[in-house]
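In: Quick one: sequence and predicted model below, then my questions.
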Amino acid sequence: MMRSLFSGVSGMQNHQTRMDVIGNNISNVNTTGFKRGRVNFQDLLSQQMSGAARPTDELGGVNPKEVGLGMNIASIDTIHTQGSLQTTGVQTDIAIQGNGFFVVKSGEKTYFTRAGNFGVDNEGTLVNPANGMRVQGWMAQDVDGQRILNTSAQTEDLIIPIGQKIEAKATTNVDYACNLDKRIPEIPEGASQADILTSTWETTFDIYDSFGDRHDLRVLFTRVPGTQNQWQGTVLVDQRFGDAPETRVGMGTTDGTENNFIIDFDNNGMLAGVTDTAGNGSAETGNISVMVSYNVVGASPDADGNPVRQTFNLNLGNIGDVKNTVTQFAASSSTKAYSQDGNAMGYLENFKINQSGIITGVYSNGTNRTIGQIAMASFSNQGGLEKAGENTYVESNNSGVANIGVSGIAGKGKMVAGALEMSNVDLTDQLTDMIITQRGFQASSKTIQTSDTMLDTVLNLKR
């Protein structure tokens, strides 16, 4: 009979613990990135009154007789199911769709969190504004003029320098593509054949010098009279503005003496080669380009007193290719420049974050530049993480070591900017569990009351 008292006590104590977990879940129903807890019970030791007996020739087997001594808590699990995403429109709010955690640091201590309600402090550092923990990732580095993200390196603080200026960059490459019309149009009345053969297709594009000053690049494509598959290109820089800089065109690293070049096409309409006015030709395969140079207005002369010349490559595409290449098919002329790599000086005005966590700066000069990338961590057993408060977790002996990398790789989810992950607490489920827990607690208390009544009856036998 005393055993039933202790069983009732264990039932009341452990149902109270379950009620504590439910209460914590309900209180965090609106906590960003919160993961609900769940209590599992198991029976306690059982006292054996008699053991089991095997069957004999005369009798069958006998089962053991055991009396349970109550119950205890088997586990309190953290349920890492996906929470719903709530759109906020705040560019520094980030939600994780799938597995993974953000990596944040307080000093040298590393924490992990699903709550992506981040912000930028007065130094531009991406932080959790509630506690100042710094979001970890990788800053982009300039390598040979390219912005490189080394995601195999150690993580570092992410800094978004709003208002920081970037230097001007001279144009070094201008890319051309599309088509020059193979067809010779009908000769209108009063026009000669020569007028038609020398008809010109003109393109314009903006380029930049080393000061970041903008220049007007014009390239005129003229059919070479008396030929079927040749066009002459004429390059002009700022020729619309009177005192124009001298423009020259050459092949490779050769600085030409004139501003013309000849484009050859094969009988399939594909680019076949380029020749400058000095007779220097291009290779028979690969990318075709001509080197253009012009005087930089406003630059100090060099040591010999000569004006400083700016050079860039005018890329026409690949021999025998169609994509991003100048061709000659029987279709309307559409050749134009579609990209160049120069820019004026600019200031960082805004930034955006994509689903890979890459932070891209938007500058006042119209350019976009990679700033950094947010790191994401995953674990072999995320249920083994220990809660550290403030929506954070730390590694434990059973969670495994954090696998820190980029999103979308090795089982990691993707990031959704402008949104937050809501708590995965289901109120309907929790309130139902509350009723069940309350009934279990009440039933355990009834066990104690009934056992007490039975003991009272035993004590009254002497009367």
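Out: All right, it came through fine.
In: hey, let's count contacts and neighbours off CA atoms from now on
Out: Will do.
In: What residues sit buried inside stretch 120-131?
Out: Buried positions in stretch 120-131, judged by neighbour count with 16 or more other Cα atoms under 10 Å: V120, T125, L126, V127, N128.
In: which residues does the third one contact?
Out: This points to L126. Applying Cα atoms under 8 Å, 6 or more residues apart in numbering, we find L126 in contact with F118, G119, V120, R134, V135, D157, L158, I159, I160.
In: how near is the residue nearest to N128 when sequence neighbours are not counted to N287?
Out: In space, and not counting its chain neighbours, N128 is closest to F118: 4.6 Å by Cα to Cα, 6 or more residues apart in numbering. From F118 over to N287 the distance is 46 Å, taken as Cα to Cα, to the nearest Å.
In: ok, these two, which is more surrounded?
Out: When F118 and N287 are compared for neighbours, F118 comes out ahead with 21 against 17, by other Cα atoms under 10 Å.
In: another one to put next to it:
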Amino acid sequence: MIRSMYSGISGMKGFQTKLDVVGNNIANVNTHGFKKGRVMFQDMVSQQVQGPMAATPNRGGVNSKQIGSGSMVGAIDTVHTGGGNQYTGRELDLAINGDGYFAVQIGDDTFYTRAGNIYFDNEGNVVNSSGAYLLGPDGNRLQIDPALLDDMESTTVNKQGEIIVSIQGQENPVTLQLGIANFANPEGLNSAGGSLFTATPASGPANLVIPGTQGTGDIQSGYLEMSNVDLADEFSEMIVAQRGFQANSRIITTSDEILQELVNLKR
């Protein structure tokens, strides 16, 4: 009887975690480059009441008897499927059509993101909205001569990730090559906040390449990738989590009522 109460508690804890993840997904439904989370449950260790027995000449085989101890969170996955591309018309808003991540640098740390809203700062560096430096396929920062900033006429980005900057009075444009990172296991990336991810031993090291090569997607200028959160799915999961939490709380109250009946036998 006490076992059932602890099983109910474990179920309530699990569904509370599921609600936390669903709430975070819904809060980021309009966050560019956000990847939704998913909770996976697994059962806890079972108590062996009776072990299995093989058949004998005088008796048939008997299966084992086990009583479970509840459930636990087995994994909280980040689902790296692509989100829909939103048209912005701005040349330096970039989306990746396929696999891969933009590589950005903050201090000495390198991060990876699907959010591609980039700019030129006052020193000619190509940065994102957080000021992180965009990296090329050689792992170096992308930068033009700051003296050319006032003479910039137009900027275009092609599918191969070439940022082509036309300079007033200069026949040949300045070209910066954007890099794209891919991983052996993108699901193993760690979320670092700000739509950024970090490489882990599970993801494997980043492989920086030119967009459209080695299995990476090409670049689509004038678009931004939206969150991959589907509100219909999230609200359905929220209902499942709510009902699961209620059902497990009912296990606790039912067990409590039975214990109360046992106490009343003393009277």
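Out: That came through fine. Note that this is a predicted model, so its numbers are computed, not measured.
In: Would you pull the TM-score for this pair?
Out: The TM-score (TM-score structural alignment, normalised by the length of structure 2) is 0.95; 266 aligned residues with a Cα RMSD of 1.6 Å.
In: ok so, going back, looking at structure 2 now, which of the contacts of L126 of structure 1 still hold up?
Out: Mapping the contacts of L126 of structure 1 onto structure 2 (both residues aligned by TM-score structural alignment, their matches' Cα atoms under 8 Å) leaves F118, G119, V120, R134, V135, D157, L158, I159 still in contact.
In: residues near Q50 of structure 2, how many?
Out: Neighbours of Q50 of structure 2 using other Cα under 10 Å come to 12.
In: Please name the residues that touch it.
Out: Neighbouring residues of Q50 of structure 2 by Cα under 8 Å, 6+ apart: S64, K65, Q66.
In: hmm, 7 Å instead?
Out: S64, K65 (Cα atoms under 7 Å, 6 or more residues apart in numbering).
In: mind checking how far it is from Q66 of structure 2?
Out: 7 Å.
In: do T81 of structure 2 as well
Out: 39 Å.
In: I258 of structure 2 now?
Out: 22 Å.
In: ok, now D93 of structure 2?
Out: 57 Å.
In: what about those two, which has more around it?
Out: Each of D93 of structure 2 and Q66 has its neighbours counted (other Cα under 10 Å); D93 has more, 23 against 13.
In: which non-adjacent residue is nearest the more buried one?
Out: Of all residues not flanking D93 of structure 2 in the chain, N117 sits nearest, at 4.5 Å (Cα to Cα, 6+ apart).
In: I'd assumed L94 was in contact with that neighbour.
Out: Yes. Between N117 of structure 2 and L94 there is a contact under Cα atoms under 7 Å: 6.2 Å.
In: These two: which is more packed in?
Out: Using other Cα under 10 Å as the criterion, N117 of structure 2 and L94 rank with L94 on top: 27 against 20.
In: which residues touch T200 of structure 2?
Out: G188, L189, N190 are the contacts of T200 of structure 2 under Cα under 7 Å, 6+ apart.
In: Recalculate using a threshold of 10 Å.
Out: Contacts for T200 of structure 2 (Cα atoms under 10 Å, 6 or more residues apart in numbering) come out as N185, P186, G188, L189, N190, A206.
In: isn't the last one right up against I180?
Out: Yes. With contacts defined as Cα atoms under 10 Å, A206 of structure 2 counts as touching I180 at a distance of 9.3 Å.
In: Mind telling me what I180 of structure 2 corresponds to in structure 1?
Out: Under the alignment (TM-score structural alignment), I180 of structure 2 pairs with M376 in structure 1.
In: Burial check on that match, number of neighbours?
Out: Around M376 of structure 1 there are 30 residues (other Cα under 10 Å).
In: Also the one 4 residues further on?
Out: For S380 of structure 1, the neighbour count with other Cα under 10 Å is 12.
In: Next: the one 10 residues further on.
Out: The number of residues packed around E390 of structure 1, counting by other Cα under 10 Å, is 11.
In: Quick check: the aligned residue for it in structure 2?
Out: Under the alignment (TM-score structural alignment), E390 of structure 1 pairs with G194 in structure 2.
In: follow-up on the earlier one: among the contacts of T200 of structure 2, list the two that are farthest apart in space.
Out: Distance extremes for the contacts of T200 of structure 2: the farthest pair is N190 and A206 at 13.0 Å, using Cα to Cα.
In: Common neighbours of the two, please.
Out: Common neighbours of N190 of structure 2 and A206 (Cα under 10 Å, 6+ apart) are F111, Y112, T198, A199, T200.
In: Those into CSV, with extra columns for distance to V45 of structure 2?
Out: Converted to CSV, those look like this (distance: Cα to Cα, whole Å):
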residue, distance to V45 of structure 2
F111, 38
Y112, 38
T198, 33
A199, 32
T200, 29
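In: Of the residues you listed, which qualify as buried by neighbour count?
Out: By 16+ other Cα under 10 Å, those give F111, Y112, T198, A199 as buried.
In: what's the neighbour count on R218 of structure 1?
Out: Neighbours of R218 of structure 1 using other Cα under 10 Å come to 19.
In: Spell out the secondary structure type for the residue lying closest to H80 of structure 1 once chain neighbours are set aside.
Out: Spatial nearest neighbour of H80 of structure 1, excluding adjacent residues (Cα to Cα, 6+ apart): K35 at 5.7 Å. Secondary structure, DSSP: H, G, I helix; E, B strand; the rest coil: K35 of structure 1 is coil.
In: Next: G408 of structure 1.
Out: Three-state call for G408 of structure 1 (three-state DSSP): coil.
In: Now check structure 2 for the residue matching Q449 of structure 1.
Out: By TM-score structural alignment, Q449 of structure 1 lines up with T253 in structure 2.
In: give me every residue that touches its match.
Out: Contacts of T253 of structure 2 by Cα under 10 Å, 6+ apart are M5, G8, L259.
In: swap in G116 of structure 2?
Out: With Cα under 10 Å, 6+ apart, G116 of structure 2 has these contacts: 32-33, 92-96, 101-102, 127-129, 134, 219-225.
In: From S154 of structure 2, how far off is it?
Out: Per Cα to Cα, G116 of structure 2 is found 19 Å from S154 of structure 2.
In: same check, this time on T78 of structure 2
Out: For T78 of structure 2, the distance to S154 of structure 2 - Cα to Cα - is 38 Å.
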